[in-house]
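>>> Prediction below, plus the sequence it came from.
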Amino acid sequence: MAKDNRILIGKIGAAHGVKGQVRITPFTQYAEDIAAYGPLGTDRPGLSVTITDLRVQKNVVIARLKSIADRTTAEKLNGVSLYVDRDVLPEPEEEDEFYHADLIGLDARREDGTVIGKVSALPNFGAGDLIEVRDPLSGDTYLYPFTRAVVPDINLDDGYVTIIVPLDAEIGEEEPD
């Protein structure tokens, strides 16, 4: 799996129980989908994992991994990131659905075409999706709501998103007295 073609879909956490199960935080739309992609690549050279059984528990899955049968071995996997090759993921079904990995690195432009930075992340701190734009000159980052009103145009083919900067978040503007 080429590093630039892989998508992070989960992260292994602590061991669970004494029979080698692990907790996995999934980054898939539905938690149980993490097992649907077959063997998963990892951020450890030469290591891939296959989920043989899982159950959803709140915001994590408790998983049994092929060839992991004891707690000591499971504990060594804590912190391992799980990846799938981008080519095995289905194309988004809706016009306004995107994989985060497809948006990161795109130019962020104002409506007039002025480049204000690059998309560096798409965090969600609980109040909705945000789009993070990094200014290449200053290194500063700016967060905007990831809504159609603020991000009306996403052009993957040409490599940019259009950002309508909310009036109360103008870059470089002085605050009113």
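Yep, it's here.

>>> contacts and neighbour counts: CA atoms only from here.
Will do.

>>> In the protein, which strand is the longest?
In the chain, taking DSSP state E as the definition, the longest strand is strand 6-16.

>>> Taking strand 6-16 as reference, get the angle to the next helix or strand after that strand.
Using DSSP states H and E, the helix or strand that directly follows strand 6-16 along the chain is strand 21-26. Orientation check (axes from the mean of the first three to the mean of the last three CA atoms, to 10 degrees): strand 21-26 against strand 6-16 gives 140 degrees.

>>> second one coming, line it up with the first:
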Amino acid sequence: MMSKGSLMHTGDPQNDRSGAVSQPKSGQEEKEEVIETVGALPEDAVEVGYIADSYGLKGWVKVVPHANGRSGGDTLLSAKRWWLTKSRERKSAHCMQSKVHADTIVARLGGCEDRNASEALKGYVVHIARSDFPKLNDEDEFYWVDLIGLDVENEAGVALGRVTDLIDNGAQSVLRIESPRTDKDGKPVTGERLIPFVGVYVKTVDRAAKRIVVDWNIDY
């Protein structure tokens, strides 16, 4: 397929004395050059950041990722389709180009041609399909999104709760685990445990069984 802007020759010089015309754009190319409104996001859409500002004068946007590197931030550098949400708005955009800029990601989206267009996207939340995440190289590596919702138990089989979030303390990721408890009056309350996601504590992660086994005492 010829690239955008390439020329193809026609066999009828009566139509074009120069002997060349611009190649018509395919339906896919036209779709990639607009930011279109959609009814819903993909079922596996994952929120990965938000558009904080415009970048430069040629329609680039600046995205603050929720996580860095293998935590999920690198999806913004590999995924070609982004979904943008703000309030009840849902949009689909083709990511033409993206790169790291300090602690942010800057990107050029199809259909966003100037600074006015990019400024109109400020505040939109960015989602990427989980199926577009880069493949991990190590079986002991996990994306945060794949850990959230897993049940946690210790090596004695005692349930400790369920992962509701992860925290990056700068040195390591930490599992935030919520578990039902009772207070001194016997009323149900939600307790919280923070367990560092490191090998000394985390023994197995079984995504199929939706379970994490840790070396952690219930009284910790």
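Received it, and whenever you're ready, just let me know what you need. Keep in mind it's a predicted model, so treat the numbers as computed, not measured.

>>> List the contacts of the longest strand of the first structure.
21-28, 34, 62, 71, 74-75, 77-86, 101 (CA atoms under 8 Å, 6 or more residues apart in numbering).

>>> can you tell me which of the residues you listed are in helices?
Among these, the members found in helices (DSSP state H) are 71, 74, 75, 101.

>>> Please look at residue 195 of the second structure and residue 174 and confirm they touch.
Yes: taking contacts as CA atoms under 8 Å, residue 195 of the second structure lies within contact range of residue 174: 5.5 Å.

>>> Of these two, which one has the most company?
residue 195 (20 against 17; other CA atoms under 10 Å).

>>> do you know how far the alignment partner in the first structure of the more buried one is from residue 137 of the first structure?
The equivalent of residue 195 of the second structure in the first structure is residue 144 (alignment by TM-score structural alignment). Going from residue 144 of the first structure to residue 137 of the first structure by CA to CA, to the nearest Å gives 19 Å.

>>> now residue 46 of the first structure
Distance, residue 46 of the first structure to residue 137 of the first structure, using CA to CA: 38 Å.

>>> Do you have the strands of the first structure handy? List them.
So, for the first structure - with DSSP E - the strands run 6-16, 21-26, 40-42, 48-49, 51-57, 60-65, 81-85, 107-109, 115-121, 130-134, 141-145, 153-155, 160-162.

>>> would you list these in a markdown table and tack on distance to residue 96 of the first structure?
Below are the strands of the first structure laid out as a markdown table (distance: least, CA to CA, whole Å):
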| stretch | distance to residue 96 of the first structure |
| --- | --- |
| strand 6-16 | 19 |
| strand 21-26 | 22 |
| strand 40-42 | 27 |
| strand 48-49 | 32 |
| strand 51-57 | 28 |
| strand 60-65 | 27 |
| strand 81-85 | 22 |
| strand 107-109 | 17 |
| strand 115-121 | 17 |
| strand 130-134 | 15 |
| strand 141-145 | 15 |
| strand 153-155 | 9 |
| strand 160-162 | 13 |
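
>>> Nearest to residue 94 of the first structure, out of these?
When the strands of the first structure are compared by CA to CA, strand 153-155 sits nearest residue 94 of the first structure, at 13.3 Å.
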